[in-house]
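Colleague: Got a sequence here, can you build the structure:
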Amino acid sequence: MVEFLEEILATHKVLLSIIVLTLIAAVIVMNYWDRVKFWWTCTWYSFPVIGKISKLSKDITSVDEKGWFSSETTLCSDFHRYYDRFDKDPEHYDRCKSYLSKADELGRKPFPLVMWLIVFTLVILEALGFAYVLAGFTIPGASEALQQYGAFGIALIISIILVGFTHWTGHEVYKNSILKKIRTYYSNDRREDKKNLEPDSRVKLENNNIDDEEKNYSQLLNRVTTNATVTPTWIVSIVTAIFVVVIAIGATYVRGQVLEKQLTEEKSMTQTNVYEQSLPSAIVQSQENADTKAFDEAQDSDRKGGWATFIVLAVLFVFIQLLGILFGFKWGFVGKESQIAFEDSSDFRTKQDFVNYFKREKDNIVKIAEQKLKLLQQRMYQKGNMISTSAKEMDMLKTKDYRTFKEYVKNEARENVNFHNDIEKTKEQTYTKSEFKREIKVDNVKNSNLSCTNCSATLDENSKFCNSCGTEVKKEVLITCTKCGTTLDENSKFCSSCGESILKKNLIPTCPECKTTYEIGVKFCSNDGKELELV
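Modeller: Model prediction:
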């Protein structure tokens, strides 16, 4: 195997270097993806001729309802995405820390960059080992160089799949430990009125405090994605275990077959008569038997040593996969927004450091966006002087000083506040029929603990007839004098205390169907939804 690895490194040095550098670059780009996107946005806007500023500057006729050119709005919206990422108030730092604490992930970290490099190094080493095993079996009949390329390619694919599955398995094991903790806390809660294990979908990083009064297991559940039964699942772990076992056994078997093939070829090459024919046959036969025995013993030793080595390699392979699972268990988050909360709060010792950092980032984005916007407005003004435009458009091109990126940010903030206010007003003004029924309070009707006047059977509050004898249920309606507050009989026309006429002043909303009465102001019956009549 050592000779094979030396040959691979010698003949494919450039290919391996490209693969290693590509993997390292991929890891770095993944880790700094937001900054890479911002850099590309700035670069793409600055490209001459084919850049986005050159493209947007050609449109000097489209104007939106705010009085901005559509080109200006497009540029500002592109940069506002990055500005909004850093537009955080000082309280956001506290929300991030509180969110991580409630998700029981305060102190955890994402997968480190160094560990990614180690993982990809292990991938390359695994791929080289697999390539040695698969060489000669991947593309039968092809040249040796082509077989080596095919073996390394297939081995690299297998190794990458293993890295993904082992990391995913570690994440699943960690998530299952969180779910087990939730169920343990829930079972230890001895309250009789405790709620069922149902996550509150309203909980987000921005409104992290809405479940402050809940138990710790409820807070944890609100921040973790889980199934309906809040139980662990082991699908990924089972698939990974099967895959690892099959690869380990298969690789060991192929190594054994390669060893047996080598031993057979070695034995066939040594089966040649090297003794003089003039010697007695008994001596020749005796010497051949001794040589054959010594050769078989040597091959047997090679076979045992080879298989012992293969078993150690298989154990080492399984251990590497377990190490990948451990990496996935130790690092990473299961909270829905834990990654964002960590990124926004992890690198700061104090809240003031947090405020200063985000202010610097916002100022930097504003500076770059203003430069790009001014360049765009300058190009649009030059374009307007070159072609025929209306007086209104030329006036807008000249009066461009008030259309700045800062002004765009302010407008977006105002619209966002107004949007949320409109949603809240709509929620307050919109009631479903069921909500309307729940808010109705029937105070003018004595309909609790009803009993039949004929057989004294206990009736439901909405019963119209007795379930036992069929007698019609008559509910006593109480009328209150608006002047002195005296409670009167439903047939009273005058107050017995002050003499006030109540016939027309105390018209009571009554359902024409079930005859249930309600407070003044109620318009619909809570029983059947009928419109009430004043009686």
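Colleague: C-alpha only now, for contacts and for neighbours.
Modeller: Noted.
Colleague: can you pull the contacts of the residue nearest to the spatial centre of the chain?
Modeller: In the chain, the residue lying closest to the centroid (Cα atoms, centre = their mean) is residue 336, at 5.5 Å. Applying Cα atoms under 8 Å, 6 or more residues apart in numbering to residue 336 gives the contacts 223-225.
Colleague: now do 6 Å
Modeller: By Cα atoms under 6 Å, 6 or more residues apart in numbering, the contact set of residue 336 is 223-224.
Colleague: Likewise for residue 330?
Modeller: Contacts of residue 330 by Cα under 6 Å, 6+ apart: none found.
Colleague: number of nearby residues for residue 21?
Modeller: Close neighbours of residue 21, defined as other Cα atoms under 10 Å, add up to 11.
Colleague: tell me which element it falls in.
Modeller: Using DSSP states H and E, the element containing residue 21 is helix 13-31.
Colleague: Work out the gap between that helix and the centre of the chain.
Modeller: Taking Cα atoms, centre = their mean, to the nearest Å, the mean C-alpha location of helix 13-31 is offset from the chain mean by 27 Å.
Colleague: now do stretch 48-66
Modeller: 36 Å.
Colleague: Start and end of that stretch, how far apart?
Modeller: Start and end residues of stretch 48-66 are separated by 29 Å (Cα to Cα, to the nearest Å).
Colleague: What residues of it count as buried?
Modeller: Within stretch 48-66, the residues that count as buried by 16 or more other Cα atoms under 10 Å are 52-54, 56-57, 59-60, 63.
Colleague: To compare against the first, here's the next sequence to fold:
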Amino acid sequence: MELFQSVAEAISLYRYIFWPLLGLMAMVIIFIRWWDKVSYFFLNLMSAMPFFGYVARLARSNEPRRQGTGGHAWYPAEEAICAKYWQHYKTSNLGADFYLRCVNYLNKVDERGRKPTGPLLWACSVALVLLEAFIFALVLSPFIASNISANQAEFSAVVVSVLIGVILVPATHLMGAELHKNTLVKKIRYWHGEERHSGNAKSLSKNTQVSLENTRVDDNDPNYLQMLNRITHNARVTPQYWATGIALALILFFAVGAYFVRAATINAMDTEAVNGSPFSQQVSAPVQDSPFDLPAEAVADNAKADHQASQEISDNRVFASKLTFIILSVIFVGVQLIGILIGLFRSFAGIDSKMAANYIGGFSGSEEFAAWHAMRRERVERDAQEKLTALQTRLVMKRTISQSEPVSTLPSFTDYVSGKMRDKARTDIELAAHLKTQSDELALQVQPSAPAPQPASLHVPVADPQQVPDAVVTRESGVNPDSEAEKQRIHALGDLTSFSETELELIAEDQGIAPAALKKRQQVQALLNKARGGSAA
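Modeller: From the prediction side, this is the model:
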């Protein structure tokens, strides 16, 4: 085709511009796809640069030490370099319990085993739609403008096919995603209806506290509420079909419109062929009969037979062309069906389902997940401490009081991490206590203001508490007040399975609780969560 030949010539002529642009586009795709690894590479690179790197620029700071993260005395430059690596440390500070939380979330929304749409699948879907749209656009291009050249017609066909692909690719994907979401909504309504028949149904109200981190707060709720808490829905919790209607209307419009345009084109060509046929002209009678001329009846029969043969050829050609156009329209619909199926089986209706699937994708179990993130976390710690040590060496060499400041007193990246974790743990505990207080106040407001029941007037001899020693009361009841109070404080902390051993020690130190008791409570919660996850699976 002349268009592709012209494109090849243009690429050859402007190869010094085309290939760098193509490489830049590939680099942008790589950056988007593997941004975590790329950003960490550039962080190490920019930190190690000699003159304008992070360490070199922060070493020129003259600000004094101040009270900072974890209660340590920090130079602002030290905290700045630690903060840059802390962003990557947070994403790698994931353990086996986080893997189990992701599995728990996906199981409750019934999306375990689904995979997100990868770049290769997206590229294949877009290529199929563009190819079919290009074939359709070739028929439309002559009608876009009159008196255009063949190259202009092909170029307009390319533009029209791209526009059709831009419209249909997201429309079909959204239709498939909507059908998948409607499947979950129908499950919710079916399970809720079954519970209503048994008289145990709860109202379809969403728990807004459910998230990927707090996925176990609704373990005791029925399955339809667990699924409802993780998807977006309307007020009546009913299926919606607006994306499906738009996608079907677009597909039918393009498929039927393509057939009628192609059919009209072949009819116009057939009409031109008939009008140009010699049988469409009146044959003038001969002026003078010749002994070699056929009789008039024979001439009429021959003309009729030729006309009938020509008509049959034309009809067969039109029938074959229209049948081909119908097949092309069916292929067009089939290509759109592939896009719908991709959206149906590769989309997520859960709010955090795609994030959870991306986290646990590629790992066979929680142990492999924890080992991989531990290796990544150790690498971040090693690189961060190396850059922090280099910065501290430069800062100490600049100051005249460096001789009175031993290196052992300098804070490390581990101190920064422990301080950040301690601050986060304290914030979580305060937030949990605040939420618990609010829920208690709400429960008191909901309770009816009924008078307290009066005890029965029974005369029971009670010993004077002042005459009974505390040791006797403790021994008779079999309860240690100190251990009971500590147990209640541990229970008030909530879920501890997401904290590491270091974090547990920090919480124990901050709350005045024995670390062994916290570790024991964490192990019990992990075993219970594992049992619930196994039974759910």
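Colleague: Give the buried residues for the helix or strand just after the helix holding residue 21 of the first structure.
Modeller: Using DSSP H and E, the next helix or strand after helix 13-31 of the first structure towards the C-terminus is helix 33-46. By 16+ other Cα under 10 Å, the buried positions in helix 33-46 of the first structure come out as 38, 42, 45-46.
Colleague: circling back to that earlier point, now check the second structure for the residue matching the residue nearest to the centre of the first structure.
Modeller: Correspondence of residue 336 of the first structure to the second structure, assessed by TM-score structural alignment: residue 351.
Colleague: distance of its match from residue 32 of the second structure?
Modeller: Counting by Cα to Cα, the gap from residue 351 of the second structure to residue 32 of the second structure is 22 Å.
Colleague: how close does the residue nearest to the centre of the first structure get to residue 196 of the first structure?
Modeller: Distance from residue 336 of the first structure to residue 196 of the first structure, by Cα to Cα: 21 Å.
Colleague: Trace residue 115 of the first structure over to the second structure, please.
Modeller: Match for residue 115 of the first structure (TM-score structural alignment): residue 121.
Colleague: what about the counterpart of residue 315 of the second structure in the first structure, distance to residue 252 of the first structure?
Modeller: Aligned by TM-score structural alignment, residue 315 of the second structure pairs with residue 300 of the first structure. Per Cα to Cα, residue 300 of the first structure is found 18 Å from residue 252 of the first structure.
Colleague: higher neighbour count, these two?
Modeller: The neighbour comparison of residue 300 of the first structure against residue 252 (other Cα under 10 Å) goes to residue 252, with 20 against 13.
Colleague: Not counting sequence-adjacent ones, nearest residue to the more buried one?
Modeller: Nearest residue to residue 252 of the first structure in three dimensions, chain neighbours excluded: residue 310, at 5.8 Å (Cα to Cα, 6 or more residues apart in numbering).
Colleague: Just give me the match in the second structure for that neighbour.
Modeller: Structural alignment (TM-score structural alignment) places residue 310 of the first structure against residue 325 in the second structure.
Colleague: same deal with residue 252 of the first structure?
Modeller: For residue 252 of the first structure, the aligned residue in the second structure is residue 259 (criterion: TM-score structural alignment).
Colleague: A strand includes its match, no?
Modeller: No: counting by DSSP: H, G, I helix; E, B strand; the rest coil, residue 259 of the second structure is located in no strand; its state is helix.
Colleague: Quick check: it vs residue 331 of the second structure, distance?
Modeller: 12 Å.
Colleague: what's the burial count for residue 175 of the second structure?
Modeller: Residues near residue 175 of the second structure, counting by other Cα under 10 Å, number 25.
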